[in-house]
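A.B. asks: Here is my input; please provide its structure:
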Amino acid sequence: MMATTRISRRTVLALLAGTGAATLVGCDPVRNTAPAVSLPDALLVELDDALGVLRGPDRLSIPRSVATADGSAIYATAPDGADTAFWRVDTATGHTSDRVRLPGRWLPQAVSANGALVALTSDAANAALGRPDGRDVTPVLVADVTGVRHQLELRGNFVPETFTGDQAGLFVLEWLPAAAPDRYRVRVVDLATKAPGPLTTRDKAAIPPGAEEEMRGDGRQAVLAPDRQTLYTLYTHQPGHQHTRDLVSGRPGNAHAFVHTLNLTERWAYCVDLPHPFGEASASGHAMAISPQGGRLFVSDVTSGTVAEISTEELTVRRTAIVAGGSGTGHAAADSESLFLGAGTVVRRMDLQQLRPAADWSVREPVTGLVLSPDGKRLYVGQTGAVSWHDPATGNELGRVAVPGLVAVRGLAGRG
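C.D. replies: As a prediction, the model looks like this:
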């Protein structure tokens, strides 16, 4: 059984400790030359109130930042008088771009799929933190390493999510009602006109007034397709929810969980409903991973032990499987042959040909993330205060390094 674990955010940044550390906190790295355990691959991690990069023996800690989807760069900010200093960190080398000054105080929230543009807001609200405070106007700044590209004053309560493929639009979550939000819908802001509008349907038809989906549940996790053209977001706890296709047809809706598919190039959205019991248990027990080629998307609910495979071409659930259930926060990673699931102190490998369990093994501390190495020979397992790496076939631990303040392992770094 998978044991219970609870991940909490701390309010004070705990600087990465240990020998051989290089810590970057809004300034140039300071290095300690004492020996340290070296990771075989660079990892992007989440720390207490910061993003971090573990690269060889070096440790970078970067608060007030956001990473590109491929982990190749981190965009960081720091107060600069009444304004904001803004720069880019190359995660492969630790080198930084020249700092530019942005007028006013800003925090980075979303990066374009190609890693070139960043959307910043004046507060900490972002697409992963849930319901924002009420407000009637949302200032948004769009910038790159040269400075400000667009400045927006959106009438309403908006949170940036990602950019369109051509970088001419910004996808946002619009929270309704603006002053006391309890639901949200996905819209796209034309950066030339600065006006938000609806998406289109999967067949590229305009959505009639009143037929835009409004969601009340939890956005658990987002995964960008390998070709960077589609963003998949897992939503849970949606009782009585009606998709756009239901609102247009007049059919009743009752989806408790679904994968919101957002085409960044063609600007359409489509929801793939997940079967019962997805969405019935805690949102934190759900996890999602995509195959390296992008053709298969896997969703797991560790509470019920249910696993679903979605065809990203057909946008349908192709098959499901039931494995031993458990409790705790779910994590997932996949290669072309195996799906790895983690919760509590248990990691499970599933054979994708049969979609059935192939092996289970235990780790020392509750799992806080799963990441496969580029060559598939190592499975990195984030744990409480440490990262270990294992033989994916047997689960044998190949190495381990302490990472004080670790919240989650997010992915590979330096892969752009």
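A.B. asks: Every contact and neighbour count from this point should use C-alpha atoms.
C.D. replies: OK.
A.B. asks: can I assume Arg55 is in contact with Leu43?
C.D. replies: Yes - counting by C-alpha atoms under 8 Å, Arg55 touches Leu43, with 6.6 Å between them.
A.B. asks: quick one: which of these two has more around it?
C.D. replies: Neighbours were counted for Arg55 and for Leu43 using other C-alpha atoms under 10 Å; Leu43 has more, 27 against 24.
A.B. asks: if I look at that one, how far off is Leu170?
C.D. replies: The gap separating Leu43 from Leu170 is 28 Å, by C-alpha to C-alpha, to the nearest Å.
A.B. asks: repeat for Leu120
C.D. replies: According to C-alpha to C-alpha, Leu120 stands 11 Å off from Leu170.
A.B. asks: ok, which stretches of the stretch 51-200 of the chain are strands?
C.D. replies: 58-62, 65-67, 73-80, 83-90, 100-102, 107-111, 118-121, 137-144, 147-155, 157-163, 169-176, 183-190, 195-197 (DSSP state E, counting those that start in this stretch).
A.B. asks: Could you list every helix and strand in contact with the fifth one?
C.D. replies: Put plainly, it is strand 100-102. Packing partners of strand 100-102 (3 or more C-alpha pairs under 8 Å, 6 or more residues apart in numbering; DSSP states H and E): strand 83-90, strand 147-155.
A.B. asks: Repeat that for the last one.
C.D. replies: Counting contacts by 3+ C-alpha pairs under 8 Å, 6+ apart, strand 195-197 is packed against strand 183-190.
A.B. asks: Next, the second sequence, to be compared with the first:
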Amino acid sequence: MAARVETFVREVVIPYEKDSRRDHHGPTDELVMEMRGKAREAGVLTPHILADGSHLTQGETAIVLRKTGLSPLGPLACNTAAPDEGNMYLLGKVASPEQKSRFLEPLVRGEARSAFFMTEPAEEDGAGSDPSMMRTTCRLDGNHWVINGRKKFITGAQGAKVGIVMAKSDDGACMFLVELPDPAIRIARVLDTIDSSMPGGHAEIDLVDLRVPADQMLGASGEGFKYAQVRLSPARLSHCMRWHGVATRAHEIATDYANRRHAFGKPLVDHEGVGFMLADNLIELKQAELMIDWCAGVLDTGSLATVESSMAKAAVADALFRVADRCVQVMGGNGVSGDTIVEQAFREIRAFRVYDGPTEVHKWSLAKKIKRDWKAAQA
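C.D. replies: Next comes the predicted model:
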């Protein structure tokens, strides 16, 4: 499957990188659906989910998703992109049969996009990297839940058909499935951000008396944080998989440039400063691949792997950023232009160091574990 995906991305998707059907935030839905139609014909649409609804193992998923990432458009074309991939994983684990039929199946078929409404405005002390600060509320009114609050950096909300909304009841955090658009879910603005690969961009949202039928609650009231961990640990790793593919492609482009371009009497690659940068890329790409595969193996044991996914997210995001940065440097002026995807890879991977938990938050979490383990050892 990975070989078929790689062939499809290289032969069919990469030519779309010059397609004009995109805005500042990402490709248009017209472009996404056209590519998905071709992926469906090629048998590589939603390749991580099998015909019976079961998933590839995380280890197998890593092999496939790295290949979808060889183009920034690849995950969109193959339906392995965030936030849809993580949302499909969560619904597959937690949703009821009725909810799967109504909300999950259109996502798996690639007919709809989704959004995950968790993050809130930091300027209002809302939930960001600390979801316990959630201020969005939900209260039961008859057989409906009424939700009010604000969300921010909600990827793909504009144009999405399925939403997963997190809010806090008296029992604790809750998740709800909603059909989009809904007049009570109002897009205040779509932010201008450094990245440009996500259809719909990243929106700021007002939830004003949103009424959701009780049977559209995902799981049980108060269990939302538990479900969030079911989603977030694999989703962090999936990001690593996809961006590893993009960094690999950027390295391929920089390598080709360094071998073709001559300066001071010889190819750039023969200048130690350039050759060593490419060598460092090769080392860090392999280290990142091994880290991804190790964390995937832990997830495949049935563990939530929160510690392992934090280590992988922090290490891989920073390593891939260094790879992308070196690719820009090797290519000089061409590296900061839009003539290749190297410039976009740099921007996208820089953003990756922030979303799904900034590197520093993951390191802080790991430091707390080190302290806990030390105290336990002393006892």
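A.B. asks: Let me see the TM-score of these two.
C.D. replies: The TM-score (TM-score structural alignment, normalised by the length of structure 2) is 0.24; 153 aligned residues with a C-alpha RMSD of 6.8 Å.
A.B. asks: Among the helices and strands packed on strand 100-102 of structure 1, show me which one is buried the most.
C.D. replies: strand 83-90 (a mean of 20; mean count of other C-alpha atoms under 10 Å).
A.B. asks: Let me have the helices and strands packed on strand 100-102 of structure 1 in TSV, extended by distance to Leu224 of structure 1.
C.D. replies: Below are these laid out as TSV (distance: least, C-alpha to C-alpha, whole Å):
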stretch	distance to Leu224 of structure 1
strand 83-90	20
strand 147-155	24
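A.B. asks: closest one to Val347 of structure 1 among these?
C.D. replies: With C-alpha to C-alpha, the closest approach to Val347 of structure 1 among these belongs to strand 83-90: 31.4 Å.
A.B. asks: other SSEs contacting the closest one?
C.D. replies: Counting by 3+ C-alpha pairs under 8 Å, 6+ apart, strand 83-90 of structure 1 packs on strand 73-80, strand 100-102.
A.B. asks: Packing partners of the helix or strand harbouring Ala254 of structure 2?
C.D. replies: Ala254 of structure 2 belongs to helix 224-260 when elements are defined using DSSP states H and E. The contact analysis (3+ C-alpha pairs under 8 Å, 6+ apart) places helix 224-260 of structure 2 against helix 58-68, helix 84-94, strand 172-179, strand 266-267, helix 272-299, helix 306-331, helix 342-352.
A.B. asks: For Thr255 of structure 2, which of those is the nearest?
C.D. replies: helix 272-299 (7.0 Å).
A.B. asks: Taking helix 224-260 as reference, get the angle to the closest one.
C.D. replies: Orientation check (axes from the mean of the first three to the mean of the last three C-alpha atoms, to 10 degrees): helix 272-299 of structure 2 against helix 224-260 gives 150 degrees.
A.B. asks: What is helix 272-299 of structure 2 packed up against?
C.D. replies: helix 58-68, helix 224-260, helix 306-331.
A.B. asks: Select, out of the ones you listed, the one closest to Ala167 of structure 2.
C.D. replies: Taking C-alpha to C-alpha, helix 224-260 is the member of those nearest to Ala167 of structure 2, at 8.3 Å.
A.B. asks: Tyr75 of structure 1 touches Val100, doesn't it?
C.D. replies: No - Tyr75 of structure 1 is beyond contact range of Val100, at 11.7 Å (criterion: C-alpha under 8 Å).
A.B. asks: where do the contact lists of these two overlap?
C.D. replies: Common neighbours of Tyr75 of structure 1 and Val100, using C-alpha atoms under 8 Å, 6 or more residues apart in numbering, are Phe86, Trp87.
A.B. asks: The two - which one has more neighbours?
C.D. replies: Per other C-alpha under 10 Å, whichever of Tyr75 of structure 1 and Val100 has more neighbours is Tyr75, with 29 against 18.
A.B. asks: how close does the closest residue to Thr68 of structure 2 other than its chain neighbours sit to Phe8 of structure 2?
C.D. replies: Of all residues not flanking Thr68 of structure 2 in the chain, Gly74 sits nearest, at 4.7 Å (C-alpha to C-alpha, 6 or more residues apart in numbering). Computed as C-alpha to C-alpha, the Gly74 of structure 2 to Phe8 of structure 2 distance reads 9 Å.
A.B. asks: of the two, who's got more company?
C.D. replies: The residue with more neighbours, out of Gly74 of structure 2 and Phe8, is Gly74; 33 against 22, by other C-alpha under 10 Å.
A.B. asks: Now render the helices and strands packed on helix 272-299 of structure 2 as CSV, adding mean neighbour count.
C.D. replies: Below are those laid out as CSV (neighbours: other C-alpha atoms under 10 Å):
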stretch, mean neighbour count
helix 58-68, 24
helix 224-260, 22
helix 306-331, 24
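A.B. asks: right, and the ones you listed - which one's nearest Asp373 of structure 2?
C.D. replies: Nearest to Asp373 of structure 2, of these and by C-alpha to C-alpha, is helix 306-331 at 12.7 Å.
A.B. asks: Next, the angle helix 342-352 makes with the closest one.
C.D. replies: With the same axes, to 10 degrees defining the directions, helix 306-331 of structure 2 sits at 150 degrees from helix 342-352.
A.B. asks: Looks like Ser311 of structure 1 contacts Phe298 (just checking).
C.D. replies: No - with contact defined as C-alpha under 8 Å, Ser311 of structure 1 does not reach Phe298; the gap is 9.1 Å.
A.B. asks: In terms of packing, which of these two has more residues around it?
C.D. replies: Each of Ser311 of structure 1 and Phe298 has its neighbours counted (other C-alpha under 10 Å); Phe298 has more, 20 against 16.
A.B. asks: Quick check: closest non-adjacent residue to the more buried one.
C.D. replies: Glu309 (4.7 Å).
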